[in-house]
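Chemist: Quick one, what's the 3D model for this:
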Amino acid sequence: MPRDMVLLNMRRGDGYALGVKTKDGVLDVEAAGRALGMPVPADMDDLLQNGRGPALRALIDAVEAAPDGRFVLAEADVAYAPVVTRPEKIIMMGFNYRHHAEETGTPIPKDPPLFNKYNNALNHHGGTIALPTQAAREFDYETELVMVFGRECRNVSEADALDYLAGYCTGNDFSARDLQTLTSQFMIARPRTGSRRSAPTW
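Modeler: Sure thing, here's the model as predicted:
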């Protein structure tokens, strides 16, 4: 994966497109690739799942060598999409910082609980959440660090862990607390009510 850049997923008609934040605005990767005759990743999922990092790096180098304002969008004009749209897994970690456990009166766990979300929990920067008021009344949210893995891994050492991380961004973990306390599992309260910002740093 190319490093030291901020990427974002944009809505484009019925699909998505990849953008790169620059000092002048957002580079439209698809438009630049088409104009320069260079193969580029179609969107964030194409970049991550198909190993298209070298193609993106080549495009960035070409654009930096010969800047062209035709490929740059004003950030205010960007229609954001979820940072990823086809993740294989969305795994969340509960009580992952001491203050949260203390404020909820929860003993600090030796092993933080894990729970899942589903693809329909993905939202975009500036997006809204439809509250399931027919089923719940007590809603809460937390700003979270979202880590996006770039490749499959297993039994990875702590020293090598960041080699598998494609990037990170902030996320809004939205919960229905009254549903959460109905059972010992978090799933009923949290899998359908989240959002993700769309400008990860890589």
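
Chemist: from here on, contacts and neighbour counts on C-alpha atoms
Modeler: Fine.

Chemist: Spatially nearest residue to Tyr168, not counting backbone neighbours?
Modeler: Met147 (4.5 Å; Cα to Cα, 6 or more residues apart in numbering).

Chemist: ok, that neighbour touching Leu165?
Modeler: Yes - taking contacts as Cα atoms under 8 Å, Met147 lies within contact range of Leu165: 7.0 Å.

Chemist: Mind jotting down where the strands sit in the protein?
Modeler: 7-12, 15-22, 25-28, 72-73, 91-93, 114-116, 139-149, 165-176, 195-196 (DSSP state E).

Chemist: and this one, so I can compare the two:
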Amino acid sequence: MRLVTYDAGNGPRAGVLIDGDIVDAEGAGAPDSSVRGILAALDADGLKQLGTAATGGADRTPRADVRLLAPVPDPQKIICLGLNYRDHAAEANKEIPENPMWFAKFANSLIGDGEEIVLPAVHGEHVDYEAELAVVIGREAHRVEASEALDYVAGAMPFNDVSARTLQLENQLWTSGKALDTFAPCGPALVTLDEAGDLQSLGLRTYLDGDVVQEGNTSDMIFTVAETVAWLSRTMTLLPGDIIATGTPAGVGGVQGIFLRAGSTVQVEVDGLGTVTSPIREAS
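Modeler: This is a model prediction of the structure:
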């Protein structure tokens, strides 16, 4: 199932994306009108049942008639990994980390498919893209083992860890260059784990104005999704709706001298999960 958050003019609501149309999740029997609420209430079997119900004749609205938001627009936590691909660590001339290195983004950064990245008025000259696989927690997780960690994951989605490199490097605090408004495009949908494929064998890439500027595969991760979830859960309780972005492969713009410019369009694609498209504009 592909869960979305959409706005048809009456505020955000959870929906199911089916063949280019949106089915309202609550109308299909979901226990809540938000994706985070649905994840908190339903286990994997419940999500499958919701997907079946949504497919079976519920009213549909064309995707073009609604605005897609981030699939989970109101997470308690957005946790992002740095240096989690071997080739990216190599291009950055960094040692392979012994444990996952993480930083935070916040809900102000989240935007959905088709929404604009806004370049900041200050330090907007070196804004970079980072193609990532993000996973979303479906069950409360605390001190779980890697062998069972995926049981706590609801699904996965494309994620662009947009980064203002000048701010990031100015004070060596990654969050300062990454938690800006609109700097976390994701979606278009949260694909439930039963349909997402092998999370450690997914190709991902970035397109800038239609040209491939970054390409990798999740098989190159230093810490797998399961290892990351388990490690994070040792020191914090992960809750339904929490987003974990799992790092980016080699090919970031800062290494190539390619940065995001107003008037361009950047896309992050993950095999089987879709593409999040973001037009770029300057701050007004």
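
Chemist: Redo the strands of the first structure as a markdown table? Include mean neighbour count and distance to Val63 of the first structure.
Modeler: Shown next, in a markdown table, are the strands of the first structure (neighbours: other Cα atoms under 10 Å; distance: least, Cα to Cα, whole Å):
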| stretch | mean neighbour count | distance to Val63 of the first structure |
| --- | --- | --- |
| strand 7-12 | 21 | 15 |
| strand 15-22 | 20 | 11 |
| strand 25-28 | 21 | 9 |
| strand 72-73 | 19 | 10 |
| strand 91-93 | 14 | 36 |
| strand 114-116 | 14 | 39 |
| strand 139-149 | 15 | 26 |
| strand 165-176 | 20 | 22 |
| strand 195-196 | 24 | 29 |
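
Chemist: Tell me which of the ones you listed lies nearest to Trp202 of the first structure.
Modeler: Nearest of those to Trp202 of the first structure, taken as Cα to Cα: strand 165-176 at 4.3 Å.

Chemist: name the helices or strands packed onto the closest one?
Modeler: Judged by 3 or more Cα pairs under 8 Å, 6 or more residues apart in numbering; DSSP states H and E, the packing partners of strand 165-176 of the first structure are strand 139-149, strand 195-196.

Chemist: tell me, that strand lands on which residues of the second structure?
Modeler: Counting by TM-score structural alignment, strand 165-176 of the first structure lines up with residues 153-164 of the second structure.

Chemist: Can you tell me which of the strands of the first structure is nearest to Ala79 of the first structure?
Modeler: Nearest to Ala79 of the first structure, of those and by Cα to Cα, is strand 7-12 at 5.4 Å.

Chemist: average offset between that closest one and the second structure?
Modeler: In the superposition with the second structure, the average deviation recorded for strand 7-12 of the first structure is 1.5 Å (mean Cα distance after the TM-score superposition for the first structure).

Chemist: ok, the residue nearest to Asn217 of the second structure when sequence neighbours are not counted - how many residues close by?
Modeler: If the residues on either side of it in the chain are set aside, Asn217 of the second structure comes closest to Gly203, at 4.3 Å by Cα to Cα, 6+ apart. Using other Cα atoms under 10 Å, the number of residues around Gly203 of the second structure comes to 16.

Chemist: How about Leu122 of the first structure?
Modeler: Leu122 of the first structure: 25 surrounding residues under other Cα under 10 Å.

Chemist: show me what contacts the residue most central in space within the second structure?
Modeler: By Cα atoms, centre = their mean, the second structure has its centre lying nearest to Phe159, at 3.3 Å. By Cα atoms under 8 Å, 6 or more residues apart in numbering, Phe159 of the second structure lies in contact with 131-134, 184-187, 245, 268, 276.
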